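A.B. asks: Give me the fold of what follows.
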Amino acid sequence: SAQDANATPIPKRDADRAFDAAACIGCGACVAACPNASAMLFTAAKAAHLSYVPQGQTERLDRALAMAQRHDEEGFGNCTNHGACQEVCPKGISVDYIARLNRDVLKGTLSKAGSASGD
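C.D. replies: Below you'll find the model as predicted:
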């Protein structure tokens, strides 16, 4: 029989990062503080909390692509690493999650491009 996914051990470092990202309350302070009106800190935190646990790996890249696409469709600005979002975040969400989301978006884009070309 298959192992219960919720019983899969997770390294403490990954569990801590997942909980840190999940702490985002969606208050919008990051967007208000950003000179570009970017919601990347919020978007990245929402994507990251699942990307650190085994249950979130299957759809990790697709989730990152979909969330980044929705961010753009909603008309939010691009992140230029100003860092104002992190400074005002009441939960202390780190901009490191934005870098993680960007890596996942790049990996997902390359994966889809490779699949489309038959590689």
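
A.B. asks: contacts, neighbours, all on C-alpha from now
C.D. replies: Noted.

A.B. asks: Quick one: the helices in this protein, in order.
C.D. replies: 12-22, 29-33, 40-51, 60-73, 84-88, 96-117 (DSSP state H).

A.B. asks: Quick one: closest of those to residue 5.
C.D. replies: helix 40-51 (13.1 Å; C-alpha to C-alpha).

A.B. asks: other SSEs contacting that closest one?
C.D. replies: Applying 3 or more C-alpha pairs under 8 Å, 6 or more residues apart in numbering; DSSP states H and E, one finds that helix 40-51 contacts helix 12-22, helix 60-73, helix 96-117.

A.B. asks: of these, which approaches residue 39 most closely?
C.D. replies: The nearest among the helices and strands packed on helix 40-51, by C-alpha to C-alpha, is helix 60-73 at 7.0 Å.

A.B. asks: Can you list the buried residues in stretch 36-56?
C.D. replies: 37-53 (16 or more other C-alpha atoms under 10 Å).

A.B. asks: and the end-to-end length of that stretch?
C.D. replies: 30 Å (C-alpha to C-alpha, to the nearest Å).

A.B. asks: Contacts for it, please.
C.D. replies: 5-6, 8, 10, 14-15, 17-22, 24, 26, 28, 30-31, 57, 60, 63-64, 67-68, 71, 76-80, 85-86, 93-95, 97-98, 100-101 (C-alpha atoms under 8 Å, 6 or more residues apart in numbering).

A.B. asks: same thing but 6 Å
C.D. replies: 14, 18, 21-22, 31, 57, 60, 76-79, 97-98, 101 (C-alpha atoms under 6 Å, 6 or more residues apart in numbering).

A.B. asks: Could you also give me the structure for this second sequence? I'd like to compare it with the first:
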Amino acid sequence: MNLTLKIWRQENEKAQGKFVTYEVKDISPDSSFLEMLDILNEQLVNKIQLPIAFDHDCREGICGMCSLYINGRAHGPDEGITTCQLHMRKFSDGDIITIEPWRSRGFPIIKDLMVNRDAFDNIMQSGGYISVNTGGIPDANSIPISKENSDLSMDAAACIGCGACVATCKNSSAMLFVSAKVSQFALLPQGRTEAKIISNIARMNREFLCANFS
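C.D. replies: Here you go, the predicted structure:
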């Protein structure tokens, strides 16, 4: 596959950014999107040019680091995946692909496609945890939990904090992230000992609403 890539390049948060066009050739349809960017970066390094900075870690759809806005959609054209799980077979030979970082003042750009997501970490620190007593391992059935609550809690815990909800929302709201982190604990008995909801939402307001409207 031969592709034209329009990639956002920006030296840092304060610098003026712009789209830069690159051509990549002979990309395998079985390559992942990040592998395609790896190939492009290798070409740039061989030409003594700066590689494109982008976030990645596990490349298994778990960590949520690979946060890219691809052709106007968070994580690209596929459904229910992260960027690292996107494969080039979702595109066609000759396609023009526009690649951007998350667009939110709550996620300031570090460089190129990398953004600072400390806001999510701060929300988690303010209330995205529960206190537990250490000691021996309790019996698995010592605290009865209904299957409905267990399933709902597991669904909420599926949020990996990638930030796609913030990037997609026109108001850059983090409410989906906050509600998931609140629900995954609040639905279980262990999470009811602390009332963390108010502090979570207050922190979200400071991190995102203030950033977006300042």
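
A.B. asks: before we move on, back to that, which of the helices and strands packed on helix 40-51 of the first structure is buried the deepest?
C.D. replies: Mean neighbour count (mean count of other C-alpha atoms under 10 Å) peaks for helix 60-73 among these, with a mean of 18.

A.B. asks: packing partners for it?
C.D. replies: When contacts are defined as 3 or more C-alpha pairs under 6 Å, 6 or more residues apart in numbering; DSSP states H and E, helix 60-73 of the first structure sits against helix 96-117.

A.B. asks: Pull up the aligned stretch in the second structure for the helix it packs on.
C.D. replies: Helix 96-117 of the first structure lines up with nothing in the second structure when matched by TM-score structural alignment.

A.B. asks: how far out from the middle of the chain is that helix?
C.D. replies: Helix 96-117 of the first structure has its C-alpha centroid displaced from the chain centroid by 12 Å (C-alpha atoms, centre = their mean, to the nearest Å).

A.B. asks: From the contact counts, what lies against that helix?
C.D. replies: Helix 96-117 of the first structure packs on helix 40-51, helix 60-73, going by 3+ C-alpha pairs under 6 Å, 6+ apart.

A.B. asks: Mind checking those for the one nearest to residue 107 of the first structure?
C.D. replies: By C-alpha to C-alpha (comparing all of these), the closest turns out to be helix 60-73, at 7.0 Å.

A.B. asks: And the alignment partner in the second structure of residue 33 of the first structure, how far from residue 45 of the second structure?
C.D. replies: With TM-score structural alignment as the criterion, residue 33 of the first structure lines up with residue 168 in the second structure. Per C-alpha to C-alpha, residue 168 of the second structure is found 32 Å from residue 45 of the second structure.

A.B. asks: Of the two, give the one with the bigger neighbour count.
C.D. replies: residue 168 (17 against 12; other C-alpha atoms under 10 Å).

A.B. asks: which non-adjacent residue is nearest that one?
C.D. replies: Closest residue in space to residue 168 of the second structure, ignoring its immediate chain neighbours: residue 74 at 6.5 Å, by C-alpha to C-alpha, 6 or more residues apart in numbering.

A.B. asks: Mind listing residues that contact stretch 7-17 of the first structure?
C.D. replies: residue 52.

A.B. asks: Now do that stretch: which range of the second structure does it align onto?
C.D. replies: Going by TM-score structural alignment: stretch 7-17 of the first structure matches residues 142-152.

A.B. asks: From one end of that stretch to the other, what's the distance?
C.D. replies: One end of stretch 142-152 of the second structure to the other measures 20 Å (C-alpha to C-alpha).

A.B. asks: what does residue 45 of the first structure align to in the second structure?
C.D. replies: Match for residue 45 of the first structure (TM-score structural alignment): residue 180.

A.B. asks: What distance do you get for its match to residue 174 of the second structure?
C.D. replies: According to C-alpha to C-alpha, residue 180 of the second structure stands 10 Å off from residue 174 of the second structure.

A.B. asks: corresponding residue for residue 191 of the second structure in the first structure?
C.D. replies: Per TM-score structural alignment, residue 191 of the second structure is aligned with residue 56.

A.B. asks: what's the answer for residue 200 of the second structure, then?
C.D. replies: So residue 200 of the second structure corresponds to residue 67, using TM-score structural alignment.

A.B. asks: With that, I have no additional questions.
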